[in-house]
Structure formats: C-alpha cells, structure tokens
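Undergrad: Predicted model and sequence below, questions to follow.
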Amino acid sequence: MNPPGTPQAPGGDRSTRSAGSTRSAGPARTHDHQASGRGALNRDLIVSAAIEYVDEHGLAMLTMRRLGEHLGVEAMSLYRYVNGREDLLEEIVRRMVDSLHVDSARRELLAGPGWQAYLQWLAHAVRRLARQHPQLFPLIATRHPAAPWLRPPLRSLDVVEDFLATLVDRGFSMENAVMAYRAFTSYLLGYLLLEVSTMSGRTVAEDSLTEVANSPPPSPMPLDGYPHIQRLETLLSQDHTDLEFELSLEDMLDRIERLLANDRS
C-alpha cells in the first residue's frame, strides 16, 4: 500500500493545480482527502466503495476514474492508497475471502468433536458471499491465486489452514484432509458459479475471465505461521484432477441411481 505521502503521477489532483486554471463548469468535487459523505479517504474506504460499485454496475464498468466519481474525488487521489486497478482487485478478493476465516467467536460455535458443523458453516458462508456479491464472486473464482494449489473459492491461507486443521484435529489423515479440501472446493465452485451466473443474467463469467487473462501472476506467499499448509504443501500441489473428475462423476451417477431406486420403490 502506498502511504499518503507517496508522490502522485504527473498532473496531480485538482487541489494541487493553480487557482487560476480555467475549467468548464461541472459538479463540485470534495477535497482529495475526503470522499463525499464518507469521511477521510483511505484504503479500506476505497475497497468498500469498489465492492459497492461493482455490485451495482458490474466488474467491467469499474475503472479508477469511475470509482473516483463514485466517491466524489479525483481519480488521481485514489493512487495515494491503491497501486491501480490490479491492486484494487486483489484487495477486493482478499477482503471478501478473509470473511470466511474462523475467528475466536466463530470457533466457539464450531467447537466439538465433529467436523460436519464446520463444513456446513463454511459452505453456507461461501454461498452467502456469492449471493450477496454475484458480480464479484466469479472474480474470486477465476483470478490467479497466490499459490497454484490454493483452490477457489477457498483461496486464503488463513481459510485453508482453518480447513486442514479442523479436519486433521478431528481424526482425518493428512491425505484425506487434502482430498476433502479438493472435493469440497470443486463442489462449491461448480455449484455457485452456476448459481451466480443465473442471478446476474450471464451464462459465463465473461468479465472475470477477461480479468484473469489480463492480470499478472502473483508473487509467492510466505507460509510462516501456517503449519498445516507447510506440512501438506507437497500433497496440495499434486495434480489429481482426472481422478477427482471421475470420483465426482461416479458420485453424481450414484445419486441419480438412488433417485431411480426411490421412484421404483
């Protein structure tokens, strides 16, 4: 994040221009350090406003200029706090996914010997996030993760550490915990992408696919403080997509077979 003292790009903002400059009449702008009706401009406020803007207008419409207009400030003022649109999109994804991290209050609710309560809570939390932000969920699903084995929509180190620790602490072997992580994320991603595409009136996540095609790959993230991920990184990195597809297909066929059996009974 650039601190407030970081120099701006050439041209500056309106507050730094000569008072004698002539401009065509237009809507009055607030001071660069204060967004209209929102208080002092900062990174958190900018990210919240970007989420709000995309929810209303769609991802393709988000530009720094339009976001500045939405906040009532010059676009150049935003660069004091975010390093452009790519940085802003990364922060949006981080903000949304971090809401799935189990804090101390939630952990008390999920305490107990079983693992089902945690997976139930997590699945519903991800679905709630997708339904609240159908224009942004495809971005979470398709944007480059920080590591190739971080599978969307659970693409946060904190969330994956929660997942693995919860299952291992409740009797899962490390291998089975990783298999459960893969199966769980595949199920959520497939179902919820279909659901939000229906909600937003899009058959595919066009905006997000364009974003991921144009975005650079992220830098590797340090894993200090994530002991389960460190121990399981090799397993997480293995490619079992063919096997996972076949297992998921068999599971689906078994479900259909059970439906047929119920119809015949």
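TA: Everything's here; your move. Numbers count the residues shown, from 1 in each chain.
Undergrad: from here on, contacts and neighbour counts on C-alpha atoms
TA: OK.
Undergrad: From Arg43, how far off is the residue nearest the centre of the chain?
TA: With distances taken as C-alpha atoms, centre = their mean, Val93 lies nearest the centre of the chain, 3.0 Å away. Taken as C-alpha to C-alpha, to the nearest Å, the spacing of Val93 relative to Arg43 amounts to 14 Å.
Undergrad: Same check on Ala111?
TA: Relative to Arg43, Ala111 is positioned 35 Å away (C-alpha to C-alpha).
Undergrad: wouldn't the residue nearest to the centre of the chain be in contact with Leu139 here?
TA: Yes. Between Val93 and Leu139 a contact is recorded at 7.4 Å, counting by C-alpha atoms under 8 Å.
Undergrad: Endpoints of stretch 73-89, how far apart?
TA: Taking C-alpha to C-alpha, stretch 73-89 runs 19 Å from one end to the other.
Undergrad: residue ranges of the strands in the stretch 1-150 of the chain, please?
TA: Counting by DSSP state E, counting those that start in this stretch, one finds strands in the stretch 1-150 of the chain at the ranges 34-35, 39-40.
Undergrad: winner for burial among those strands?
TA: Compared across those, strand 34-35 shows the largest average neighbour count, a mean of 20 (mean count of other C-alpha atoms under 10 Å).
Undergrad: can you list contacts of that one?
TA: Under the contact criterion C-alpha atoms under 8 Å, 6 or more residues apart in numbering, strand 34-35 has outside partners 40-41, 71-73.
Undergrad: so how far is it off the chain centroid?
TA: Put simply, strand 34-35 sits 26 Å off its chain's centre (C-alpha atoms, centre = their mean, to the nearest Å).
Undergrad: With stretch 236-250 instead?
TA: 24 Å.
Undergrad: Let me know the next secondary structure element after the top helix by length along the chain.
TA: The residue-count maximum for a helix in the chain (DSSP state H) belongs to helix 174-200. Later in the chain than helix 174-200, the nearest helix or strand by DSSP states H and E is helix 206-214.
Undergrad: What is the subsequent helix or strand relative to that next one?
TA: The helix or strand immediately downstream of helix 206-214 is helix 227-237, counting by DSSP H and E.
Undergrad: Use this one as the comparison:
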Amino acid sequence: MPTSPRAPLSRERILSAALSVADRDGLPALSMRRLGAALGVEAMSLYGHVRDKGDLLDGLVDHVVGMWADPLPDESDWRVVARTTMARAHEVLLARPWACELVAARPTVGRNRLRYAEALQRRMLDAGFSPQLAHHGLHLVDGTIMGFTLQELRRPTLQQLGEEVAAVARGERADEFPAITAVLADSAHDHAAEFALMTELILDGLERLHARETAERRTTDAPS
C-alpha cells in the first residue's frame, strides 16, 4: 500500500514541531536531535531553515506571539485592541508556562511582535496619543502581560508559603496581623479577576495621560 508523501521541510513546520515538543515534554527537552526525530529527518537537515538553536528559540517566541497577534482585532478603538490582546496573550502564556519564561528571556523581535506593536501603537497615534505616550503604552501593556503572568505561574501554594502564613490564613494570628487576617477571611484569590482589574487600571491610566496631553496641547495652541 503506497504511503502518502511527507510534507516538505520548512521553517513553519519545524517551529510547529518544536512547539509540540515543548508543550509535551518541556523546553529543556527541545534539542535539534529531538526535533529532527519528531520530524523524521536528520538534525542536520534542520539547519537549512534555522541557523542554530538560538534562531530556533527566537522563531519559537515569534510563533507563540503570533497566537495572540493573529488575527489582530479588527477594531479602531485602542482600548479594545489593548484589552483583547492582553487577555489573549495572558491565556496563551498560562497554557504554556515554558513559553512565558522564553518570551521574557529572548531579546530578538520577530515579525509577529512587530505586527502586534504596530497595531496597538497605530491605534494610539490615531487616537491622538503623542509618540512618547504610545511608546510608554506599549511597554506598560507588555509589562503587565509578562509580569502578571510570570507571577501567577510562579505563585506558591499556601503550603509552600510556610506555617506562618498558614496560621494567619486560619485566623490564629489575628492579634498580630489583623489586616491580613481580615483580607484573607473576606476575599477570594481570583487570578483572572485580578488580571482584568490590572488591565483596566493600565488602560484608565493611559486614558488619563492622553487627556492630560490633549489639554496641555490645547493650552499651548490657544492664541495668547
């Protein structure tokens, strides 16, 4: 019985296979030899499409960024674009803990990262943001995505935090730590709600800075 021809090797196919290996076995398991075996080729065959392991990792980062940058929101409102992108990025990175560390560590900027930055900053400029505020806005959005997600992924359990914290959580140290005891007794640790709250705080802050810029511009342009 004839076998179906194997798809030709390409950079996209290599990156998709690398994503599967990392998802299944973790990033430390990803090697050129392991990747070649997953694709049914010799490791040396990969070097016609990726220069080295660093190029593979950079390509993998851009592949992951493409998961939240494509398709880009078809919306002119900068707040909608930022909110949608932040939520999508947070979801993608939570589903792949290895990817959050990798995206934060690799400095190379790929095409999908540029597309995402272009889309957000274009909306900001169209809304009247100064180039400097649009620059700050992108970094604040990025910092919120990466910082909060990394913190959530690394957050220890109550048991890992130690007996001191566990005792406070049980209400046994209310005399010494009344504020913490009251908060723990009357609140739930909802990570999704916290990320949504942080997103709105960032967007509200940028909106206020934009309004301040607009008011200052009007004052400067007003006839004396």
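TA: All right, it came through fine. Keep in mind that this is a model prediction, so the values were computed, not measured.
Undergrad: And the TM-score between them?
TA: Comparison of the two superposed chains (TM-score structural alignment, normalised by the length of structure 2) gives a TM-score of 0.60, and 157 aligned residues with a C-alpha RMSD of 3.2 Å.
Undergrad: Who has more neighbours out of Ala111 and Arg43 of structure 1?
TA: More crowded of Ala111 of structure 1 and Arg43, by other C-alpha atoms under 10 Å: Arg43, with 18 against 12.
Undergrad: Please report how far the more buried one lies from Asn83 of structure 1.
TA: Distance of Arg43 of structure 1 to Asn83 of structure 1, given as C-alpha to C-alpha: 10 Å.
Undergrad: same deal with Ala125 of structure 1?
TA: Separation of Ala125 of structure 1 from Asn83 of structure 1 (C-alpha to C-alpha): 30 Å.
Undergrad: cool, Met174 of structure 1 as well?
TA: In this view, Met174 of structure 1 and Asn83 of structure 1 are 39 Å apart by C-alpha to C-alpha.
Undergrad: So for the two, which sits in the more crowded spot?
TA: For Met174 of structure 1 versus Asn83, neighbours defined as other C-alpha under 10 Å are more numerous around Met174 (17 against 12).
Undergrad: what does the more buried one align to in structure 2?
TA: Matched by TM-score structural alignment, Met174 of structure 1 corresponds to Pro131 in structure 2.
Undergrad: His144 of structure 1 too?
TA: With TM-score structural alignment as the criterion, His144 of structure 1 matches Pro107.
Undergrad: repeat for Leu129 of structure 1
TA: With TM-score structural alignment as the criterion, Leu129 of structure 1 matches Val92.
Undergrad: quick one, longest helix in structure 2?
TA: helix 191-221.
Undergrad: Which parts of that one count as buried, going by neighbours?
TA: 195, 199, 202-203, 206, 210, 213 (16 or more other C-alpha atoms under 10 Å).
Undergrad: Now do that helix: which elements does it pack against?
TA: In terms of contacts (3 or more C-alpha pairs under 8 Å, 6 or more residues apart in numbering; DSSP states H and E), helix 191-221 of structure 2 is packed against helix 78-95, helix 131-154.
Undergrad: contacting residues around Glu91 of structure 1?
TA: Taking C-alpha under 8 Å, 6+ apart, one finds Val47 in contact with Glu91 of structure 1.
Undergrad: again with the one 5 residues further on
TA: Residues counted as contacts of Met96 of structure 1 (C-alpha under 8 Å, 6+ apart) are Leu129.
Undergrad: how near is the aligned partner of it in structure 2 to Arg115 of structure 2?
TA: Aligned counterpart of Met96 of structure 1 in structure 2: Val64 (TM-score structural alignment). Using C-alpha to C-alpha, Val64 of structure 2 is found at 13 Å from Arg115 of structure 2.
Undergrad: Repeat that for Pro178 of structure 2.
TA: Distance, Pro178 of structure 2 to Arg115 of structure 2, by C-alpha to C-alpha: 49 Å.
Undergrad: Could you do Ala193 of structure 2 as well?
TA: Separation of Ala193 of structure 2 from Arg115 of structure 2 (C-alpha to C-alpha): 28 Å.
Undergrad: ok, and which of the helices and strands packed on helix 191-221 of structure 2 has the densest surroundings?
TA: Sort these by mean neighbour count, taking mean count of other C-alpha under 10 Å, and helix 78-95 sits at the top with a mean of 19.
Undergrad: Show me what it is in contact with.
TA: By C-alpha under 8 Å, 6+ apart, helix 78-95 of structure 2 touches 64-65, 67-69, 72-73, 75, 99-100, 120, 123-124, 127, 141, 145-146, 149, 153, 196, 199-200, 203.
Undergrad: Which residue in structure 2 aligns with Leu164 of structure 1?
TA: Residue pairing (TM-score structural alignment): Leu164 of structure 1 is matched to Gln121 of structure 2.
Undergrad: can you count the residues close to its match?
TA: Count around Gln121 of structure 2 with other C-alpha under 10 Å applied: 23.
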